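>>> here's a sequence, model it:
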Amino acid sequence: MSYLTDLATDIEKLKQDGRYRQIKVWESGSDTWMHLKGRRILQLSSNNYLGLTHHPKLKEAAIAAIEKYGVGSGSVRTITGTLDIHDELEMELASFKGTEAALVFQSGFTTNQGALSAILGADDVVISDELNHASIIDGIRLTKASRKIFAHKDMNQLEAVLKETQHHRKRVIVTDGVFSMDGDIAPLPDIVHLAETYDAIVYVDDAHASGVLGKNGKGSTDHFGLHGRVHIQIGTLSKAIGAVGGYVAGAQLLKDYMIHTARPFLFSTSQTPAVAATCLAAIRVLKESPDLVAKLWDNANGFRASLQRLGFDTGASETPIIPIIVGDPAQTMRFSDRLLEEGIFAQGIVYPTVAMDKGRVRLIVTAQHTEADLAFALATLEKVGREFGLI
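Sure, this is the predicted structure:
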């Protein structure tokens, strides 16, 4: 068939460019050390920031939920798919985030799709940082709103856009809290100040800030002390929380509106009871375990500083996301493959996810990495980095 021929041609081009990847099939659960083709590999690309995937309280909660509710919810939320465990999770999330209400979706990706398409209409304008996540970009594409992009963290350009869009009904500024490819933090206080000056709505996606920034991992709003001044907070349950899902935290009226208008919420079966119970247990663990977040930051800051002393280019990183900038896509993937040969999994990320000349391996340091783990990682990175002329 001709369409398969076209696909084969496109795949061959990916291979020629050095950008073709086969999915790795891991033989163990998400952890600091994982098994791949019978080998024990140090994991430096996992979003399991706090190591909660194996926490005993989370596993106990999941098993108890299966015993009580079974393995599925049986429906979408608006029919029979809202169980008391879902309601309890949303109340716990709202309390944790310091908002009136929270609404849970099946993933962080669908959360952005559902929220943005629900709140934005043809008379509105959405103003988005150029490096926002793909789920934000796709969510914006689903709306009929006007679209404006401002250069990454450029507050002068953001202000200029706010000035020229005053005729729109609503102006919604959208930003990641922590940017997933570079590991830098949004200038949220400046964004909030401009929003208040020009009567705009602030929408923050905290996928990589949930469980990472703020007291007990409450996110970027808490990190900057901006409670009550950020209108819409998007969080994930798929990274530091250790399970899967996403949520919107904000006003009760916002929740009520999205229940009636957010299509991923309306037309997707709700989280399994085990997942909802796991997420609920994780939030409670976070409230009781400030040491986990502190350990995460100690590991990340120390490891980043050591990489920089060796001479690696870690870009704009200021969080546990630490890229090593390589540049050329094919060279980036070879560097990633060479690290795997030495026992470290560090995912290569290249165009179109990042700019053509900004290929990098993206390292993520977790709270569960030991001093020995990180010492092995540094020694290996130094060896392979010298082979590739990166240091």
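
>>> please count neighbours and contacts with C-alpha atoms only from this point.
Noted.

>>> just to check, Thr261 is in contact with Ala118?
Yes - A contact is recorded between Thr261 and Ala118 when judged using CA atoms under 8 Å, the distance being 5.6 Å.

>>> more neighbours: which of these two?
Per other CA atoms under 10 Å, whichever of Thr261 and Ala118 has more neighbours is Ala118, with 20 against 16.

>>> quick one, what contacts the more buried one?
258, 261-263 (CA atoms under 8 Å, 6 or more residues apart in numbering).

>>> between those, which is closest to Leu36?
Nearest to Leu36 out of those is Arg263 (CA to CA; 38.0 Å).

>>> ok, and the closest non-adjacent residue to the closest one?
In space, and not counting its chain neighbours, Arg263 is closest to Gly114: 5.8 Å by CA to CA, 6 or more residues apart in numbering.

>>> roughly how far out does the one helix or strand that neighbour maps to sit from the chain middle?
Counting by DSSP states H and E, the element that carries Gly114 is helix 108-119. The chain centre lies 14 Å from the centre of helix 108-119; the measure is CA atoms, centre = their mean, to the nearest Å.

>>> next one: stretch 208-227
On CA atoms, centre = their mean, the centre of stretch 208-227 falls 13 Å from the chain's centre.

>>> what do you get for stretch 336-351?
Taking CA atoms, centre = their mean, one finds the center of stretch 336-351 at 20 Å from the center of the full chain.

>>> this one as well, want them side by side:
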Amino acid sequence: MYWMEKELELMADASLERSLRTSNSVSGSPGYTLRGEQVLLNMSSNDYLGLSQHPAILEVMREALLTEGAGSGASRHVTGNHMSYRRLEEALTDWQNCEAALVFANGYMANSGVISALVDRGDVVFSDKLNHASMVDGIVLSRAEHARYRHNDMEHLRTLLNKYRDKRRKLIVTDSVFSMDGDQAPLRVLAELKREYGAMLMVDEAHSGGIYGGRGEGLCHELGLQNDVDIHMGTFSKSFGVYGAYICGSRTLIRWLVNKARPLIYSTALPPSIVAGISKSLDLVQKEHWRRERLYAAAGLFRSSLCDAGFNIGAGNSPIVPLIVGDNDTALRFSRALEEEGIIAVAIRPPTVPDGTARIRFSLSAVHTDKELINAAERIHSIGLRLRVLSP
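As a prediction, the model looks like this:
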């Protein structure tokens, strides 16, 4: 194991070693978390709509736990496909206005399972360079050719589509909102290129589902592009405040995945209590429009505060706000200073982001108040001056 120790030493020297820290929820305060005895403003959670502690969700999960047990008992192909799955997938079909839906245990399994089920040797996948690791791993598992295009560079994508135009199957995959930058994919252009080159288009709405669209359906619906997307993926672990993932599309697609998606076939099904919680959350996401409105307002306020202070926060209007500092060690020191000031905001470093773009990734929630955000921005400004991320 000597080689591991040496590699870990190199990672530590480059401020790249990671460790696990314990955090606990604060009952009744979804915008806060507990570390040790310190209550901290949580600005690193993906609980965008503040639903993770919603009493109605907790109650239906409690009831399902008491009536249906702690676990599902088997995979969905054996005896784990409880009736609650059917009800949830019917509700998802209605919500997304599609033909069929399929629930997976989590987003990683959904992305890796779907991609590896759709393409194989002799095929090609066109993937944005900043796509989530689950997509990258799905492409590797598929054994298809991996054609990575520069982030949101549609001319580069067109060049690659021309290069591989004779491949048997062509699949374009992209995040709709990118998890580390908070910017959006050029979905209109992607839809045009998909049609022009006869490709399939898969969009990951993990960080836009629940947030965009009239009923929280996601960015594709907000732009009126839902019928141009062949494989629509989203998660229940962010805006929905629960756990799991979904795929929406044609009946043929879902039939294919039921037979070919290995993470679905060979994994134990989600417990009925989780599925019940998702169903309730889906209902709340559609009905409680004020949560999206509050989130938009919070994102606008916080973004403008950091921008006015002179920070580099990139483009976009999403609740993901990256404060780019560049240096790994500076990002770690910034994160530690924030915690001392009562704020959790994690340092993101390579390989999660490209070299030289280490950052503090802020994630906003509908439960954050204006007062909390203004106070946080003031503390961030002070730390930025102290660490010389900002000029005086």
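
>>> now what about the TM-score between them?
For these two chains in superposition, a TM-score of 0.97 is obtained (TM-score structural alignment, normalised by the length of the first structure); 388 aligned residues with a CA RMSD of 1.2 Å.

>>> the residue nearest to Arg263 of the first structure -> the second structure?
By TM-score structural alignment, Gly114 of the first structure lines up with Gly113 in the second structure.

>>> now do that match against Gly138 of the second structure, distance only.
As judged by CA to CA, to the nearest Å, Gly113 of the second structure and Gly138 of the second structure stand 6 Å apart.

>>> which of the two has more residues huddled nearby?
Ranked by neighbour count (other CA under 10 Å), Gly113 of the second structure and Gly138 place Gly113 first, with 26 against 22.

>>> so who does that one touch?
138, 261-264.

>>> try 7 Å this time
138, 261-263 (CA atoms under 7 Å, 6 or more residues apart in numbering).

>>> need the next SSE after the longest helix along the second structure, C-terminal direction.
Longest helix in the second structure by number of residues (criterion: DSSP state H): helix 289-309. Next along the chain after helix 289-309 of the second structure, taking DSSP H and E as the criterion, comes strand 320-326.

>>> quick one: the strands in the stretch 251-391 of the first structure?
Remark: strands assigned in the stretch 251-391 of the first structure by DSSP state E, counting those that start in this stretch are 321-327, 344-345, 348-349, 359-364.

>>> dump those to JSON lines, plus mean neighbour count and distance to Ile283 of the first structure.
JSON lines is the format used below for these (neighbours: other CA atoms under 10 Å; distance: least, CA to CA, whole Å):
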{"stretch": "strand 321-327", "mean neighbour count": "25", "distance to Ile283 of the first structure": "22"}
{"stretch": "strand 344-345", "mean neighbour count": "24", "distance to Ile283 of the first structure": "28"}
{"stretch": "strand 348-349", "mean neighbour count": "24", "distance to Ile283 of the first structure": "31"}
{"stretch": "strand 359-364", "mean neighbour count": "26", "distance to Ile283 of the first structure": "21"}
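
>>> can you lay out the ones you listed as JSON lines showing distance to Glu88 of the first structure?
As requested, the strands of the stretch 251-391 of the first structure are exported to JSON lines (distance: least, CA to CA, whole Å):
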{"stretch": "strand 321-327", "distance to Glu88 of the first structure": "31"}
{"stretch": "strand 344-345", "distance to Glu88 of the first structure": "37"}
{"stretch": "strand 348-349", "distance to Glu88 of the first structure": "38"}
{"stretch": "strand 359-364", "distance to Glu88 of the first structure": "31"}
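
>>> so which of those strands comes closest to Gly389 of the first structure?
Proximity to Gly389 of the first structure (CA to CA) singles out strand 321-327 among the strands of the stretch 251-391 of the first structure, at 9.7 Å.

>>> tilt between that closest one and helix 290-310?
Using axes from the mean of the first three to the mean of the last three CA atoms, to 10 degrees, one finds that strand 321-327 of the first structure and helix 290-310 are set 20 degrees apart in direction.

>>> what's strand 321-327 of the first structure in contact with?
182-183, 304, 312-315, 332, 357-365.

>>> can you pull up the most central residue in the first structure?
Note on the first structure: the residue nearest the mean C-alpha position is Ala207, at 3.3 Å, using CA atoms, centre = their mean.

>>> who touches it in this structure?
235-236.

>>> hang on, Ile173 of the first structure in a strand?
Yes - using DSSP: H, G, I helix; E, B strand; the rest coil, the assignment for Ile173 of the first structure is a strand.

>>> and the gap between it and Ser117 of the first structure?
As judged by CA to CA, Ile173 of the first structure and Ser117 of the first structure stand 14 Å apart.

>>> same question for Lys358 of the first structure.
Noted for Lys358 of the first structure: a distance of 31 Å to Ser117 of the first structure, by CA to CA.

>>> cool, Asn48 of the first structure as well?
29 Å.

>>> next one: Arg362 of the first structure
30 Å.

>>> one more: Asp291 of the first structure?
Going from Asp291 of the first structure to Ser117 of the first structure by CA to CA gives 38 Å.

>>> neighbour count for those two, which is higher?
Ranked by neighbour count (other CA under 10 Å), Asp291 of the first structure and Ser117 place Ser117 first, with 23 against 12.

>>> pretty sure the more buried one is touching Lys144, no?
No - look at Ser117 of the first structure against Lys144 with CA atoms under 7 Å: they stay out of range, at 8.4 Å.

>>> hey, what's in contact with both of these two?
Here Ser117 of the first structure and Lys144 have no joint contacts, going by CA under 7 Å, 6+ apart.

>>> burial of Gln252 of the first structure, as a residue count?
The number of residues packed near Gln252 of the first structure is 15, by other CA under 10 Å.

>>> gap between it and Gln113 of the first structure?
With CA to CA as the criterion, Gln252 of the first structure and Gln113 of the first structure are 19 Å apart.

>>> give me the neighbour count for His77 of the second structure.
By other CA under 10 Å, neighbour count at His77 of the second structure equals 15.

>>> how about it, what does it touch?
The contact partners of His77 of the second structure, by CA under 7 Å, 6+ apart, come to Ile265.

>>> surely Ile41 of the first structure is within a strand?
Yes - assessed by three-state DSSP, Ile41 of the first structure belongs to a strand.

>>> just to check, it is in contact with Ile344?
Yes - counting by CA under 7 Å, Ile41 of the first structure does reach Ile344; the two are 5.5 Å apart.

>>> state the distance from Gln244 of the second structure to Arg333 of the second structure.
For the record, residue 244 of the second structure is Gly, not Gln. Separation of Gly244 of the second structure from Arg333 of the second structure (CA to CA): 33 Å.

>>> more neighbours, those two?
When Gly244 of the second structure and Arg333 are compared for neighbours, Gly244 comes out ahead with 23 against 14, by other CA under 10 Å.
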